[in-house]
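Asks: just need the structure, nothing else, for what follows:
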Amino acid sequence: MDGALVVGVSGSPSDPSRTSTLVAATVARLAEDLPDARTAQVEIGPLLADLGAAPSREAMSAETRRALETVEAADVLVVGSPAFRAAYSGAFKLFFDWVGQYDLVDTPVLLTATGGSDRHALLVEHQMRPLFGFFQSTTLPLGVFGNERDFTKREGGYDLASVDLELRIDQAVRRALPIVRGGFAAVGADDVRRPADF
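Replies: Purely as a prediction, here's the structure:
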């Protein structure tokens, strides 16, 4: 599918953020193999006050509504969260609480996470994959986890510092591409994403 919209979502409340770095690197790698892909990245941290206080989407700022709409319009999502108490961040959950229940049906989602050590790596499988199961999204086969040693801090942000992490990103993308492309081929112009309630 030419011109696919690949959207990254970083659920880190921090800036700078290892999670944002991982999500951006994964989006960039995925876009390399999708012709004319368009990319965008949503940072949840700056939206937290609005997400937590607004009684409805209509009451949110234009920036927050635009972020939610961008995610809902994505052809492919790359989502990431830091590990907090062995789960995804509250910021990550709060954002997806506002995403339309049927707006991510069949959307391919590549899962990523970061944590202080590898003991948090199962966050991707045990916490994130079930969340996107609720949305009836197509979670892609391999998630990507990065620990603190996989990044180096620089002024204003982080860089990937691990060949192993770069290889994990590459492997996850290569495993994802046949599914992503197959999904694009199956979607017709008149398909309706929202299924009947059951």
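
Asks: drop to CA atoms for contacts and neighbour counts, all remaining ones
Replies: Noted.

Asks: show me where the protein has strands.
Replies: With strands called from DSSP state E, the chain shows them at 5-10, 38-43, 76-82, 108-115, 138-139, 144-147, 151-154, 157-160.

Asks: can you redo those strands as CSV with distance to D50 and mean neighbour count?
Replies: Output for the strands of the chain, formatted as CSV (distance: least, CA to CA, whole Å; neighbours: other CA atoms under 10 Å):
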stretch, distance to D50, mean neighbour count
strand 5-10, 16, 26
strand 38-43, 13, 19
strand 76-82, 19, 29
strand 108-115, 24, 27
strand 138-139, 28, 22
strand 144-147, 29, 24
strand 151-154, 29, 14
strand 157-160, 24, 16
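
Asks: distance to F92 for those strands - can I get that in a markdown table?
Replies: Formatted as a markdown table, these follow (distance: least, CA to CA, whole Å):
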| stretch | distance to F92 |
| --- | --- |
| strand 5-10 | 8 |
| strand 38-43 | 10 |
| strand 76-82 | 7 |
| strand 108-115 | 11 |
| strand 138-139 | 17 |
| strand 144-147 | 16 |
| strand 151-154 | 21 |
| strand 157-160 | 20 |
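
Asks: for A67, find the nearest of these.
Replies: A67 lies closest to strand 38-43 among these, at 6.2 Å (CA to CA).

Asks: L48 is in contact with A91, correct?
Replies: Yes. Counting by CA atoms under 8 Å, A91 touches L48, with 6.7 Å between them.

Asks: with neighbour numbers in mind, choose between those two.
Replies: Shown here are A91 and L48; by other CA atoms under 10 Å, A91 has more neighbours (22 against 17).

Asks: what about the helices in this structure?
Replies: 18-32, 48-53, 62-72, 90-97, 123, 129-134, 163-186 (DSSP state H).

Asks: quick check: which of those helices is nearest to G146?
Replies: It's helix 163-186; of these, that one is closest to G146 (CA to CA) at 6.6 Å.

Asks: which residues belonging to that closest one are considered buried?
Replies: 165-166, 168-170, 172-173, 176-177, 179-180, 183-184 (16 or more other CA atoms under 10 Å).

Asks: now show me the structure for the sequence below, then we'll compare the two:
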Amino acid sequence: MKYIKRISVLLLAAFFMVAGTQAIQAEETTRMTFTNEENKTPDLFITKHVESADDRYEVPKDVAFKFVLKLNGKLANKEQYRVFNENGDEVYNHQDGTISSETTNKIPVMTDRNGNFTLYGGYTAKFEYVGNGVSYEILELPQENFQQVSPAAGTSAIGTIKPDGARVEFVNLYMPYVEQKTTDLIVTKHISFPQGYVYDGEDSFHFTLKLEG
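Replies: Purely as a prediction, here's the structure:
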């Protein structure tokens, strides 16, 4: 009988030890919850438009326009951005130098350490998650045969990112140099008088001259 009691005591002790171990393990269990939310930090869009100053001449498509970007007064050093063409399709840079969405060797598009980046006519640069309240300054560098009309030539686009983002447009006129042959234009004024009239030579005549409109 004493033997049975000892076994009962040992079993009971073992039960409490297991229960205690499970309780300790339960206390040591840590639960973590990961929640992903959409990043609603506003973006900066920069679009380049080019128009021809003369309908006889088509705007070239292969001209890259250079810009300098500052954010909060500092040059945008190595800032990544996305590029979209005039149809809204995203274009990419690749290690082999081609621009296409079909190959897989894409490399990030980013400004250089001096905040420089380029756009073709009709293209848009999207700088994502710039941040609400961030100030920006964008300067377009001069390009031969192109005149900046908006913003005014020699000026920068300056503003502050709003909660819904910011959109800036640069517009240039394509003004090709056309070599033309030159010649002389001679204007002569002849005066005739009735017989017996003496001209004293003191009268003057005013003209208005227009060339190409």
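
Asks: quick TM-score on the pair, please.
Replies: The TM-score (TM-score structural alignment, normalised by the length of structure 1) is 0.26; 97 aligned residues with a CA RMSD of 5.8 Å.

Asks: rewinding a little: who wins for proximity to T114 of structure 1 among the helices of structure 1?
Replies: It is, among those and with distance given as CA to CA, helix 18-32, at 5.8 Å.

Asks: what does the closest one contact?
Replies: With CA atoms under 8 Å, 6 or more residues apart in numbering as the test, helix 18-32 of structure 1 has contacts from 6-12, 37-39, 41, 43, 78-82, 112-114, 146, 151, 157-160, 169-170, 173, 177.

Asks: and that helix with strand 108-115, angle?
Replies: Interaxial angle, helix 18-32 of structure 1 versus strand 108-115 (axes from the mean of the first three to the mean of the last three CA atoms, to 10 degrees): 150 degrees.

Asks: okay, buried residues for helix 18-32 of structure 1 please.
Replies: For helix 18-32 of structure 1, a neighbour-count test (16+ other CA under 10 Å) marks 18-31 as buried.

Asks: Throw these into TSV and include distance to E63 of structure 1, thanks.
Replies: Conversion of the buried residues of helix 18-32 of structure 1 to TSV gives the following (distance: CA to CA, whole Å):
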residue	distance to E63 of structure 1
R18	23
T19	21
S20	18
T21	21
L22	23
V23	20
A24	20
A25	23
T26	24
V27	21
A28	23
R29	26
L30	25
A31	24
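
Asks: which of those residues lies closest to L123 of structure 1?
Replies: Among these, and counting by CA to CA, the member closest to L123 of structure 1 is T19, at 13.5 Å.

Asks: of all the strands of structure 1, which lies closest to L131 of structure 1?
Replies: Among those, strand 138-139 sits nearest to L131 of structure 1 (CA to CA), with 9.9 Å.

Asks: packing partners for the closest one?
Replies: strand 108-115, helix 129-134 (3 or more CA pairs under 8 Å, 6 or more residues apart in numbering; DSSP states H and E).

Asks: again, only this time at 6 Å
Replies: Packing contacts for strand 138-139 of structure 1, counted by 3 or more CA pairs under 6 Å, 6 or more residues apart in numbering; DSSP states H and E, involve strand 108-115.

Asks: in what helix or strand does L12 of structure 2 lie?
Replies: helix 2-28 (DSSP states H and E).

Asks: right, and the helix or strand after that helix?
Replies: strand 44-52.

Asks: which is the next helix or strand following that following strand?
Replies: Following strand 44-52 of structure 2 in sequence order, the next helix or strand is strand 64-71 (DSSP H and E).

Asks: tell me what angle that following strand forms with strand 44-52.
Replies: Using the same axes, to 10 degrees: strand 64-71 of structure 2 against strand 44-52 is 150 degrees.

Asks: next SSE downstream of strand 64-71 of structure 2?
Replies: Downstream of strand 64-71 of structure 2, the next assigned helix or strand under DSSP H and E is strand 74-75.

Asks: which strands and helices sit next to that following strand?
Replies: So strand 74-75 of structure 2, by 3+ CA pairs under 6 Å, 6+ apart, packs with no helix or strand.

Asks: any idea how far S150 of structure 2 is from L69 of structure 2?
Replies: Separation of S150 of structure 2 from L69 of structure 2 (CA to CA, to the nearest Å): 17 Å.

Asks: ok, now K5 of structure 2?
Replies: 87 Å.

Asks: more neighbours: the two, which one.
Replies: Between K5 of structure 2 and L69, counted using other CA under 10 Å, L69 has the larger neighbour count: 22 against 10.

Asks: close enough to count as contact, that one and I138?
Replies: Yes. Under the criterion of CA atoms under 6 Å, L69 of structure 2 makes contact with I138 at 4.7 Å.
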